[in-house]
Every structure is written in C-alpha cells, then in structure tokens.
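Trainee: Just to be clear, the model below is a prediction. Sequence and coordinates:
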Amino acid sequence: MNPNDHVRVLIVDDEAQYLQRCTAAVLADPSLRLTGAVTSGAAAIALLDHCPPDVMLIDPGLPDMLGIEVIRHAVRHCSHTHILVVAASADAGHVPACVDAGATGYLLKDVPAPRICVSIHELHDGGASIGPGMARHVLECFRQTPAAAAPVAPVNGAVRNGSPVLLSQRESDILRLVAKGMAFAEVGALLSISPHTVVTHVKKIYRKLAVHSRGEAVFEASQMGLL
C-alpha cells in the first residue's frame, strides 16, 4: 500500500493500559499508520501542529488540560482531522460539549479492539461513529439540550417570513444528528428506526424549511435558531 493511502492516527490518552491496547489495534491494521500516542494535551497539540493526523482518538479527561481544548485546537488548525472521543463511562457530562466542539465519533473504552479500527475508518470515510454503549446517552444529551430559540419562536420551531416553522421532536432529533454529519443509516440505527423512515422525516424537514439539500437544511436551521 502506498504510504500516502494510509489513514494517519493520533492517540491521546493518559491511561497506560488503554493507550497500549489502542496502539496495538492501530498497528495491527495495515491500512492505518500511527503518527503518535501521547498522554497529555500539550503533546497532542504539538503533534497536531507538526503532523496533522486524519483521525485523532482522545480521552476527554487529560492530566494537563481538558480534552475539549485539544478538540477545539484540532478543529481550528487541522480542519481535515476527524475526532473520535473515547470515554471511560457513558454517563459523563462532557458528551454535548465534545460533540459541539467538533467530535464526530464517540466510543466507550471497553469496546473490542477491532471496533476501534472500524470507527477510525468510518470517520475517515466521512461518516460518524457512535458505539452501542454511547448511543442512547448521546441521543439523550441532544434531547436535553434545547435549540437556541429565535425571537417569538415556539418550542422546536422558528419564524420564517412571518410564518412559524414547527418541527416535531423526532424531526428535531434527526436534524441535529444530520447536522453532525451522520449518514441516514447511522441516524436510523441511533434512533432505532429504518433508514427509509429517516428519509421520510428528512423530506418533511426540507419541505418545512423550503430547502432541497442537507447543506441548505443545516444552514437555514442554524440561521433560524433550530440548531
């Protein structure tokens, strides 16, 4: 394989056992290339600036700074880097902050090593990856985080050209997940509905927002305070 075809991976975690397990998983996959395995936020930022990876795996809790600070640095300075958060537990309160900062994947540390590599490839291919142990918690975080309300807008709605735009709770959930870059199949798996049902809801969202594409929907929803 051409070295340029490898997916470059940076691992940031101060837990020695997990760092070793994750490193071994990456090294065992011939299509991945490890660019670094570090235990601090400062070392991660230095590597991001020197050799930006395609995918960064990061623990939200680091000894010298919050993982979200490293995520924000990656988003600002390494726009092509995808970010996979690896957490020790599913009930940590950092989920919404990490997702809002730019993380596109979430795994628990107890997932099998092959699942780590699968998630890396999913992110690199433009998708989002949420492990089964995190799916319900991530969805609950989205539901508990209200969309910013536009002036005189009803709940789950906004005003467009003087007329209210109302989204159902399900449509709001789907819109937020789609805005994070998830494919329709991934949204369906997370919400326990079929991809066909997701498409049906998306078409309703497009109609309500008077748009014709995912990008237009995300833009209009952001402008109207629905995201």
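Mentor: Nice, thanks for sending it over. Numbers count the residues shown, from 1 in each chain.
Trainee: From here on, just use CA atoms for contacts and neighbour counts.
Mentor: Noted.
Trainee: This protein: strands as residue ranges?
Mentor: Along the chain, counting by DSSP state E, strands occupy 7-12, 32-38, 55-58, 82-87, 105-108, 129-130, 157-160, 163-166.
Trainee: any chance of those strands in JSON lines, with mean neighbour count and distance to Ile68 too?
Mentor: Shown next, in JSON lines, are those (neighbours: other C-alpha atoms under 10 Å; distance: least, C-alpha to C-alpha, whole Å):
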{"stretch": "strand 7-12", "mean neighbour count": "24", "distance to Ile68": "12"}
{"stretch": "strand 32-38", "mean neighbour count": "19", "distance to Ile68": "16"}
{"stretch": "strand 55-58", "mean neighbour count": "26", "distance to Ile68": "9"}
{"stretch": "strand 82-87", "mean neighbour count": "26", "distance to Ile68": "10"}
{"stretch": "strand 105-108", "mean neighbour count": "24", "distance to Ile68": "13"}
{"stretch": "strand 129-130", "mean neighbour count": "23", "distance to Ile68": "17"}
{"stretch": "strand 157-160", "mean neighbour count": "19", "distance to Ile68": "30"}
{"stretch": "strand 163-166", "mean neighbour count": "15", "distance to Ile68": "33"}
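Trainee: try this one side by side with the last:
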Amino acid sequence: MEKNCFMIFGFESISRKSLEQRILRIHEIEDVVVVANIRQAGVLLKEHRIDVLIIMPECINYFNIIQQAKTCSPKIKIMVLSSAMQAEDIVNIIRLGISAFLSLEDALDNIRTHLDAMLCGDFPISPSIAKYALTTERRASLETTREPSVLSLREQDVLELMAIGHSRNDIAKSLQLSPHTVTTHIKHLYKKLGVHSRTEAVFVAQQEKILCLDHVTINSDNIA
C-alpha cells in the first residue's frame, strides 16, 4: 500500500510539535513536512506530492491555503483543526470541500482514528463543531434550498441505522440491501434534508422531529 505524504501548516507551537510526533508514529506515513508560510506551502504543493494537509488552529487565513491546496492537488485530503472560530467561518470552510473538521483537543486525542476515517472517505467532525454550524448560519441558508424533508420508510430505516453509527455495509446487511442501494438511499435523504454528511443529517432530522432517538450518540469516527 502506498504511504501518504503529509503537510502540517501552522506556526511553531507545542501542539504542532505534539501532533507532528503522533503522526510520525503511524507506520503508513512516508513523510511529514511542516510549514508556516503560505508561499512556501504553495511551492511545495506544486512541486511535490502531498496527500494530506493538516491546518493548525493558529492559521489566520484558512481560505487561501485551502483554495491553493485544492488547485494544486484536487484529490488532496484537508483536515482543519479549530480552537475558536465564528459560525460563519465554520460554514464557509465546510463549503470549500475539506475532508475533516476537528477541535484541536479531539485531533490530538484521536489522530490515528480520525486520519484512518478521513482516508477511507469519511468526514470526521467534532460534534461541537457540527452542532454549532447547524444551529447557526448553515441551517438558516439551507431552509430556502432543500426539498420537502419527508423521508420514505426505507430512507427512515437507513437514517436510524446511520444515527447509531452503522457503516454503509452494516446497513446493507441489516436491511438486506445491496451497498449500492444503501448509497442511493443516503443520497436521496441527504438531498431531502439539505445536508452533506451523516452528522448534519442526524442533527437536522432530530431538530425537525423526523428522527426521535434520545439515546443516539453521534459517532464522529464513522461519519460519511
């Protein structure tokens, strides 16, 4: 299996050094490059293969580095770490097509789990960030664009299993469906709810009383 090349974008700090050391202990890592200058980052992104970009909380211009990374490497996985951010910025950063959005504490505690999930195509997001975004600008903007959120019985079944952390394959087995059919149901319910991830779907469905599972705990390690 091909090993991944990482870039960490952020100024010198204890948290950055700690994150770098933890990433280096993962055996699937080929190299970790650390930069604090956006121009230097741009040169490296153009001249070298960078598979994963991790942006530290002290970055003052998330948008420039994310857009530059996407331009240089369309398939790059981008993990944004946050300590404190305005709701509008959270929403706008999610819309840039990042691959993970985590609090710094969450990332340091579970970096291997979150990286594995992100590289498998999931969208790790700290529940506090997801909830904050959904209860502010993002929820308001989606109200005017989404279709009526009446789910079919099968879509409801899929959503309930998603809410308790089941993977797509697990859902397929539980409902005796093909994985492709489950993926189709998920796309349809996302469109009806006006969302783009598992976390968003569960929060919106609970808020609109479509999903009433008081015992549900969002599993950010399996977010799709």
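Mentor: Perfect, thanks for sending it. Quantities reported herein were computed from a predicted structural model and do not represent experimental measurements.
Trainee: what TM-score comes out when they're superposed?
Mentor: Scored by TM-score structural alignment, normalised by the length of the second structure, the superposition of the two chains gives a TM-score of 0.63; 176 aligned residues with a C-alpha RMSD of 3.8 Å.
Trainee: could you redo the strands of the first structure as TSV and give each row distance to Phe219 of the first structure?
Mentor: TSV is the format used below for those (distance: least, C-alpha to C-alpha, whole Å):
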stretch	distance to Phe219 of the first structure
strand 7-12	30
strand 32-38	34
strand 55-58	26
strand 82-87	21
strand 105-108	22
strand 129-130	23
strand 157-160	13
strand 163-166	15
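Trainee: quick one: which of those is nearest Ala97 of the first structure?
Mentor: strand 82-87 (11.3 Å; C-alpha to C-alpha).
Trainee: Touching that closest one from outside, list them.
Mentor: With contacts defined as C-alpha atoms under 8 Å, 6 or more residues apart in numbering, strand 82-87 of the first structure is touched by 54-60, 71, 98, 102-109, 119-120, 123-124, 129.
Trainee: So which bit of the second structure is that strand matched to?
Mentor: Mapped onto the second structure using TM-score structural alignment, strand 82-87 of the first structure covers residues 77-82.
Trainee: Helices along the second structure, start to end?
Mentor: Remark: helices assigned in the second structure by DSSP state H are 14-24, 38-47, 62-72, 87-95, 104-119, 127-134, 137-142, 153-163, 168-175, 179-193, 198-207.
Trainee: Aligned against the second structure, show me the partner of Leu107 of the first structure.
Mentor: For Leu107 of the first structure, the residue aligned by TM-score structural alignment is Leu102.
Trainee: brain fart, Leu34 of the first structure
Mentor: Using TM-score structural alignment, Leu34 of the first structure sits opposite Asp31 in the second structure.
Trainee: okay but that match is in contact with Glu2, surely?
Mentor: No. Contact between Asp31 of the second structure and Glu2 fails when scored by C-alpha atoms under 8 Å: they sit 11.9 Å apart.
Trainee: Look up how far Leu175 of the first structure lies from Gly215 of the first structure.
Mentor: According to C-alpha to C-alpha, to the nearest Å, Gly215 of the first structure and Leu175 of the first structure sit 11 Å apart.
Trainee: do Val7 of the first structure as well
Mentor: Val7 of the first structure is 29 Å from Leu175 of the first structure, by C-alpha to C-alpha.
Trainee: quick one, what contacts Val158 of the second structure?
Mentor: Here Val158 of the second structure is in contact with Ile171, Val182, His185, Ile186 (C-alpha under 8 Å, 6+ apart).
Trainee: Surely Phe9 of the second structure and Ile55 touch.
Mentor: Yes. Look at Phe9 of the second structure against Ile55 with C-alpha under 8 Å: they come within range, at 4.9 Å.
Trainee: For Gly215 and Leu175 of the first structure, indicate the residue with more neighbours.
Mentor: Leu175 (24 against 12; other C-alpha atoms under 10 Å).
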